[in-house]
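Student: Mind looking at a prediction? Sequence and model below.
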Amino acid sequence: MNALKPFFTLFIGCICFYQSVIAQTSTINIYPQQRYSIGSIQEFDRSKYIVLHATQMEHDFIGSEKLMDYVINDLDVYLGRNNGIMGGVIHRSKENPKQTGFVDPNFMETAGKRFREVEYAKKWKHTHQYESHNFEMVGGQVQFFWTGHSTNINHPEKGWTISGPEAIGDFMGQFINEFYRDKGTPISDGPIRPEYVEVINEPLWELIDGVADLSERKEPKEIFEFHNKASQAFKKHNTEVKIGGYTAAFPFFDDADFEQWNSRMKLFYDMSGEYMDFVSIHLYDFNHHHLGDNDPTTFDGPINFTGGRIEATLDLMESYSMKKYGTVIPILISEYGGRDHATEGKPWYAERDWDYMKSMSPMMMQFMQRPDHIVKAIPFMIGKAEWGRKENPYPWRLLRQEFELEGKSKKWVFTDQIKFYELWSEVKGSKINITSQDPTLLVDAYKDDNHIYVALSNLTRIPKNVSLNLLNLPKESLLKVEGKQLTLKDHQPILVLINSQLGDTYQLDSEGTAIITYTFKEEITSLVNIKETKHYSDLILQEIQASKATTYTFDKLNTTNLSSAKIRIGYSRPHGQKVFPTVRVNGKEVQVPQQLMGQSQHLRPQLFTSIEVDVPKEYLLESNTVEITFPDEGGHISSVILKELTKNNISE
């Protein structure tokens, strides 16, 4: 809808050939004719990543339908999470007269039929056009779904009391079956069934960490057993929709010398892995954090997951799952983005949108490197979120009212967070090979017909020059180079349009992300396929001892078509200790990068990160030993993964 195009702020110009004295140039090699697959996945799935935390029947877009249409149709954004609908249904529900503490099946059947045939088919008929962009998940909330709670949280005496996890699984299973249509039936029969169900949102925060009265706190084992029983009851009704948890709020696994890992996520895998179809977590960067005392004068930051901490966190989850179950239980990231304790309670202003939004692109780019294990990743951005209004509106919003910035109008308009979706609006296609030696720069690339999209994200707060080398294509086949960068200028998030030429050097601003688009005269043919395969070590959390090598073994490497390999090492280190290890592969020392991925972790109790070490293919055998040595003691090697890259010629 062209009339709605100018929602974003644009600065137009060529940003090439910046030779800043503070910005070292990073060289990126792009191989347009080398298709790259991770496991069996090659395509960029927008329904998995380019997602709004909203639903097709989104009340926040009532009266703002043109804005919804712009988001879905113009920006190609998918709808992904509804965390309120099940609470609303159980709030209105009736108790089963034959089974105390369980929902009445007659109510569920009647209410579900009305929801499908009246609410969806008639009231929300205008949204049917968006169903192709609705890949929804639903989830429970502690206040409605915990054992002993009333289904009416405002007037408990008017509700009925939840008997336990079996009752919740039974309710959720009936809800999924009754409120959504079956496959192969017409759209008028109801909304499409969700793909995923989270048992409870952030239960360890709601029932343990966020509970002031220590005597009222639950134990993780009790919460995980709740998940198991709820899942079993759910699957008596439906085995196609995936159910999982535990929706970890702050997965700082290395806290208390990995006690958080051992007593929480590892315990969840041990107790609940066989009952879960996925494991879900939330990841947030903190621009400023209260550091535990809620004193505004002590807010400090950043405290980030983005970079090496995300890699180490996800590698540990994958590695332990593989060790325990022989497979990686899929991971679902149902919330991610940015926070700032210093500003969350204040009125809206543009720079706060930047503080939340700047983490979304680099986090998403990291998730995009695990398409075989991450089933969905949803940036936390709500529509109007009037339910969260206190003295000031809820801060994580896609929409605001005009008077919050200018004038007196109560008309709803976009916050600056819309620019995240505008930045990524065109990216699609199959992944191609792209390489960088700079761990503080995230890179990715996709080919679609005669277009190549290159994504670049600066993990540092220092501007960075980037030189892009487009290899093995004649210069005369190129029609144009253009792009856009999401950055901050004069306290305002902006999209800078890029007009450029082949061979230009680009400046990535502090924490900026850019999409560079190459348009060619005709479709680009793929000649080679690069396939990435991971080999996991079953040695988890090995204590680091001074000058003593920790040895890992990797068998069954495909040496026939081997192109290259990388060793991924996740580890923790006390501050002040040596950061980088010595690494030997089959007795031969390999070069270890001397730069960490992401910003400083000095405000965390210790460093928890991951490095990736290139291994010359001539060093590798079918069976391999990897020795990792630190010169001083302290910390743990949390996981080690050998990433194998094989190359095969293809024809299209």
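Tutor: Received the coordinates, thanks.
Student: going forward, measure contacts between C-alpha atoms and count neighbours the same way
Tutor: OK.
Student: Correct me if wrong: Phe171 contacts Phe102.
Tutor: Yes: look at Phe171 against Phe102 with Cα atoms under 8 Å: they come within range, at 7.4 Å.
Student: joint contacts of these two?
Tutor: With contacts defined as Cα atoms under 8 Å, 6 or more residues apart in numbering, no residue is adjacent to both Phe171 and Phe102.
Student: In the chain, mark out all the helices, start to finish.
Tutor: Taking DSSP state H to define them, one finds helices in the chain at 46-49, 65-69, 85-92, 105-114, 142-145, 165-178, 203-204, 220-234, 255-260, 266-272, 308-325, 350-357, 360-367, 418-423.
Student: in the fourth one, what counts as buried?
Tutor: Within helix 105-114, the residues that count as buried by 16 or more other Cα atoms under 10 Å are 105, 108-109, 111-114.
Student: now do the third one
Tutor: When burial is assessed from 16+ other Cα under 10 Å, helix 85-92 yields the following buried residues: 86-87, 89-91.
Student: for the longest one, same thing?
Tutor: Neighbour-count burial for helix 308-325, with 16+ other Cα under 10 Å as criterion, is recorded at 308-322.
Student: hold the first one in mind and look at this next one:
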Amino acid sequence: MKLSKWIGTTIVGMSLLSTQGFAQNTITVKPTIQRYLGENTSKLDRDKYMQAHIWIGEKEDKEFEAFKSTYNINPAYKGSRRFWNPLATVKQGKKPKVKNKYKGVRDVTPFSVSTGRATNFFYDRSVDYSEADVAAYSKEMAAYIAERYQKDWPEMPAIYEPFNEPFVHAKDLYPGKGNKAKSNKAIIKISEALRDIGQAVHAIPELENMKVAGYASAWPAFEVNNFEIWDTRYRTFIDIAGKDMDMLSVHLYDGKGLNNAGGRRSGSNAEAILDMIEVYSYISLGEVKPIAITEYGRLVDDQPGWTPKNGKSNYHPIENSQAVRSQMHLAMGFMERGDNLVCAIPFSTGKQPSTKKYAKAGLWTVDKDGKAELTSRKYFFEVLKDVKGNRVHIGSDNVDIQTQAFVDGKQLYVILNNLNEETQTLNLAVEELKGLKKVETKRIKTYVNKLPQLVKDSSKEAPSTIDIEYGETIILTYNFSKNLPTKKKEYSTKYYASEYLKPIKANEANTFDFQNVTADAKGSAVLRLGVGRAHGKSLQPVVTVNGNKVTLPEDVIRGYNQHNRKEFFGLLEIPVPAEYLKSGDNKVSITFPDSNGKISSAILKVIGYSKKSS
């Protein structure tokens, strides 16, 4: 998105303007410069992304095995996430006896996440848990869960996420109608239970392979009520339970429903959410906790006239396919967080009759005779089907074009994804093309009113330009006669400010200090600034770095301007000349011309050719 201000109804028309007239739209690829996220992450960990919200387990399933084979998914993959854990066996507080079946350190099932419901923990609907003293009960139940996992639970998850989306169900922890004050107290009780579970699991050496995640945030609308939702939910959770979690989990969706009031999270909104979690983790816990995206994608609509028990189909192929666009938009951002991301599970569900609610989100559709067929959601897996290798340098001067590039032997893979609502013409500046044999092009086009298309082509010549439609993903495979060498290495390091959530006042500077920076005048840098503001307020602040004024591009917002959200909450991505930085401490000043909102986070991303100073 390129427009920083809009007024009234002009926003809609203005938001649809292409950035083509303002950006060069050049994609620069340097395949002999190996790229690292942090100091150690270069290789694409396919297992983090090639997942779905399904569970097959030990069942024999020919279609599932064929699916894994077709899309080069790890043969050991049994599924990602399911609602099954020891707490689910506790009925009305009555706990099954623990049996001594296993000894020693428990092995875990790779890639698997087990979750459950807070209402199984806080089970008595007649009790007002927002007021009741449940401290002793909470620790007792947490110890029981950990003991079950240690001694008699047959299949151990790699990640135990005790409660699924618990805070949006906080009103279920007390009788009567929903009450904001009571719900906020219930959130504290849930956070304390998560803390107790984390402590109980970590106290047992035999469970060292099973990691604990929380809190599976359903509705990370942190900006609502001047960031009250942040304060009463995710911040409260981190303050109480953060240090006892191995990772922090969240759900991110485009579309409209429980997880999102409408509009798109993909792009600047998702980036601001994740940056805020990282920054506060750094400030509060002294470390940036890993992140697990245990659900993401798009909330697709139920079919007209469908109800849970009326026998009508809730699957429509075009509605189902809308999630492919959102999944790819979000996954491209997640791949750029590969050094701090544990997993990213797109919400595409398993086989079920078309009359079931989540048939609408199925990776398979099942007909009346029980025959299963992959839906259009297979195209998400088509993107990474053949992609592997180490990251290499790639850059885009259009913030709406998301990019990734990898080299594996004789192949260079370039992935392009368009968040802009208009078709973009891109200039492809790929270096080191000596020995090129051919270029294979694979396009995945997603549409609003028709099924997606997979289009393949090949050429002996490297294209110099390429058009990319809104929501389209293009995979270019450059095939060379010899292995591509590594001539240089570049490292991307994030530096976190020690302050966050600073009010914006007209013409008053907010300053952020970044310490122990390793500067490289031959590299590059980006200031990642999370901002929550009312529509119509400026998104083009005056920025200085160590006293040097930074010239902002016209477009610093990834994706659209959020015109159909109640307010703007997103990330401003501001390129900073590398020569403005110095090794050691750096001071950044941010000044907006108008009052309103807050700066939610500030991260300085520095790319250079040497590792961070210890």
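Tutor: Sure thing, it's come through. Here the structure is a predicted model, which is why all the values come from computation and not from measurement.
Student: Overlay the chains and give the TM-score.
Tutor: Put the two chains on top of each other and the TM-score (TM-score structural alignment, normalised by the length of structure 2) is 0.84; 562 aligned residues with a Cα RMSD of 3.1 Å.
Student: thinking again about what came up before, farthest-apart pair in the buried residues of helix 308-325 of structure 1, please.
Tutor: Set against one another by Cα to Cα, these have their most distant pair in Gly308 and Met322, with a gap of 20.8 Å.
Student: quick one: Asp555 of structure 1 and Glu622 touch, right?
Tutor: Yes: checked against Cα under 8 Å, the pair Asp555 of structure 1 and Glu622 is within contact range at 6.0 Å.
Student: Distance of Lys605 of structure 2 relative to Lys611 of structure 2?
Tutor: Shown here: Lys605 of structure 2 relative to Lys611 of structure 2, a distance of 13 Å by Cα to Cα, to the nearest Å.
Student: And for Trp306 of structure 2?
Tutor: Between Trp306 of structure 2 and Lys611 of structure 2 the computed distance is 56 Å (Cα to Cα).
Student: and if you look at Thr446 of structure 2?
Tutor: When Cα to Cα is applied, the distance between Thr446 of structure 2 and Lys611 of structure 2 equals 40 Å.
Student: and these two? which has more neighbours close in?
Tutor: Using other Cα atoms under 10 Å as the criterion, Thr446 of structure 2 and Lys611 rank with Thr446 on top: 25 against 17.
Student: residues in contact with the counterpart of the more buried one in structure 1?
Tutor: For Thr446 of structure 2, the aligned residue in structure 1 is Leu488 (criterion: TM-score structural alignment). Contacts for Leu488 of structure 1 were tallied using Cα under 8 Å, 6+ apart; they are 351, 354, 494, 512.
Student: at 10 Å instead, please
Tutor: Under the criterion of Cα atoms under 10 Å, 6 or more residues apart in numbering, the contact list for Leu488 of structure 1 reads 350-351, 354-355, 358, 494-496, 509-512.
Student: again with Ser321 of structure 1
Tutor: Shown here is Ser321 of structure 1, whose contacts under the criterion Cα under 10 Å, 6+ apart are 266, 269-270, 273, 315, 327-330, 536, 538.
Student: Relative to Lys489 of structure 2, how far out is the equivalent of Ser280 of structure 1 over in structure 2?
Tutor: Across the two structures, Ser280 of structure 1 finds its equivalent in Ser249 of structure 2, going by TM-score structural alignment. Taken as Cα to Cα, the spacing of Ser249 of structure 2 relative to Lys489 of structure 2 amounts to 31 Å.
Student: Please tell me how far the residue most central in space within structure 1 sits from Leu332 of structure 1.
Tutor: Computing the C-alpha centroid of structure 1 and ranking residues by Cα atoms, centre = their mean puts Ala377 first, at 3.7 Å. According to Cα to Cα, Ala377 of structure 1 and Leu332 of structure 1 sit 6 Å apart.
Student: Need the overlap of contacts for the two.
Tutor: Contact criterion Cα under 10 Å, 6+ apart; residues shared by Ala377 of structure 1 and Leu332: 48, 280-282.
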